[in-house]
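> sequence and predicted structure, then a few things I'm wondering about:
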Amino acid sequence: MFPENNQRGIKQKQKEITVIVGNPPYSAGQTSENDGNKNIKYEKLDERIADTYAKYSTATLKNSLYDSYIRGFRWASDRIKEQGIVCFISNGSFIDNNAMDGLRKCLVDEFTSIYCFNLRGNQRTSGELSRKEGGKIFSSGSRATIAITLSIENLDKK
């Protein structure tokens, strides 16, 4: 329908990408347009998550592995192939969430070095734990734990 745009997309997919920096969206549990950021089904990407993160997860319920920010991790890991850097500011629930054990295992297997800065900020807690979390990150913009994750894949170091 848009030949120029299609050609640009084809060229872009053929280029080697070695650095991906971003802030993937968080949209767990959103199911309709009224939720503001409805989850979209990505068949190939979801298959990759099933073959990797879900396969190695010991959790019974694995729905959270298909959150869009986790899809961002899977896509970026696959896109840089054997060498590159992925840096995301994202929801930090993957740091200690039981369902994310498969994701953590795969990140360790797929990257040479990982630096994860847990900014904390989980305001879904209460009392002393909430105080220790230090308040919301990004002013009133987030109630979730925020993490900055720098993942480096260096083929020469393996």
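Now that the structure is in, tell me what you want to look at.

> use CA for all of it now, contacts and neighbours both
OK.

> once you drop chain neighbours, what's closest to Trp91?
You called it Trp, but residue 91 is Asn. Ile146 (4.8 Å; C-alpha to C-alpha, 6 or more residues apart in numbering).

> number of nearby residues for that neighbour?
Using other C-alpha atoms under 10 Å, Ile146 has 23 other residues around it.

> do the same with Lys157
7.

> show me what contacts the closest residue in space to it that isn't next to it in sequence?
Nearest residue to Lys157 in three dimensions, chain neighbours excluded: Thr112, at 7.0 Å (C-alpha to C-alpha, 6+ apart). Counting by C-alpha atoms under 8 Å, 6 or more residues apart in numbering, Thr112 makes contact with Ser151, Ile152, Glu153, Asn154, Leu155, Lys157, Lys158.

> and if you look at Thr52?
Per C-alpha under 8 Å, 6+ apart, neighbours of Thr52: Gly102, Leu103, Cys106.

> roughly how far does the last one sit from Tyr115?
What it means is Cys106. Look at Cys106 and Tyr115: by C-alpha to C-alpha, to the nearest Å, they are 15 Å apart.

> neighbour-wise, which of these two wins?
Cys106 (19 against 11).

> now do Asp35 against Leu119, distance only.
Asp35 is 26 Å from Leu119, by C-alpha to C-alpha.

> who has more neighbours out of those two?
Taking other C-alpha under 10 Å, Asp35 and Leu119 do not tie; Leu119 has more neighbours (17 against 11).

> any idea which element that one lies in?
Leu119 belongs to strand 113-120 when assigned by DSSP states H and E.

> next up, a structure to set beside the first:
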Amino acid sequence: MLVQNSNRRRKQRNLDIRVILGNPPYSAGQGSANDNNQNVEYPHLDSCIRSTYADRSTATNKNALYDSYIRAIRWASDRIGDSGVIGFVTNAGYLDSNSADGLRKCLAEEFSSIYVFHLRGNARTAGELRRKEKDNVFGMGSRAPIAISLLVKNPNGE
């Protein structure tokens, strides 16, 4: 509908992108504009998640795989093709959640090197575990654990 935007998107799609850095939003489970971060459906991207992360998962409930930050990981992995680097600051929930087992399997297969700095900070824990988690890098601004992930695709496998 917007000619200038369509032209920009067409040019961008033709670029050879090899590095993607970002801080995708976290928005799992938010279903309306009243939640201040409404989930938007992306049919093609969600289909890619279904055929990779969800298909490889042993979890029964796979809804968390459609969180915006996981969509960003899937999009970026597809966008850089066979070679490149992705660097994201995200929710660290995918590192140990049952629903993300398929995501972790796919990442291990798709990337030649994976570096994760787990900054902790999960405010949804209690007792001794909560004392160990403490605050995260955003102070009390986030209740989620934080991870800085560097994902490297090298066709030579190095």
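Nice, thanks for sending it over. Nothing here was measured: the structure is a model prediction, and the numbers come from that model.

> what would you report as the TM-score here?
TM-score for the superposed chains, counting by TM-score structural alignment, normalised by the length of structure 1: 0.97, backed by 158 aligned residues with a C-alpha RMSD of 1.0 Å.

> ok so, going back, name the nearest of the contacts of Thr52 of structure 1 relative to Ile95 of structure 1.
Taking C-alpha to C-alpha as the measure, Leu103 is the one of those closest to Ile95 of structure 1, at 9.5 Å.

> what number of residues lie near Ser32 of structure 2?
11.

> one more: Ala100 of structure 2?
23.

> how about the nearest residue to it, chain neighbours excluded?
Closest to Ala100 of structure 2 by C-alpha to C-alpha, 6+ apart is Tyr94, at 5.3 Å.

> Gly72 of structure 1 too?
Pro24 (5.9 Å).

> measure that neighbour to Glu110 of structure 1 for me?
Taking C-alpha to C-alpha, one finds Pro24 of structure 1 at 19 Å from Glu110 of structure 1.

> and the residue nearest to Asn91 of structure 1, how far from Ser93 of structure 1?
Ile146 of structure 1 is 8 Å from Ser93 of structure 1, by C-alpha to C-alpha.

> list the contacts of the closest residue to Ile20 of structure 2 other than its chain neighbours.
When the adjacent residues along the chain are set aside, Ile20 of structure 2 lies closest to Ile86, with 4.8 Å between them (C-alpha to C-alpha, 6+ apart). By C-alpha under 8 Å, 6+ apart, the residues touching Ile86 of structure 2 are Val19, Ile20, Leu21, Ala76, Ser77, Ser149, Leu150, Leu151, Val152.

> ok, Leu151 of structure 2 touching Gly87?
Yes: using C-alpha atoms under 8 Å, Leu151 of structure 2 is in contact with Gly87, at 6.5 Å.

> so for these two, which sits in the more crowded spot?
Leu151 (23 against 19).

> how about that one, secondary structure?
What DSSP: H, G, I helix; E, B strand; the rest coil gives for Leu151 of structure 2 is strand.

> can you give me the strands in structure 1?
For structure 1, applying DSSP state E gives strands covering 19-22, 84-91, 113-120, 146-153.

> what is the aligned counterpart of Gly72 of structure 1 in structure 2?
Using TM-score structural alignment, the partner of Gly72 of structure 1 in structure 2 is Ala72.

> does its match really touch Asn23, like I thought?
No: between Ala72 of structure 2 and Asn23 there is no contact under C-alpha under 8 Å: 9.2 Å.

> more neighbours: those two, which one.
Neighbour totals were compared for Ala72 of structure 2 and Asn23, and Ala72 leads with 19 against 13 (other C-alpha under 10 Å).

> find the residue at the geometric middle of structure 2.
Nearest to the mean C-alpha position of structure 2, counting by C-alpha atoms, centre = their mean, stands Ile70 at 2.9 Å.

> mind checking how far that one is from Asp55 of structure 2?
15 Å.

> again with Asn14 of structure 2
29 Å.
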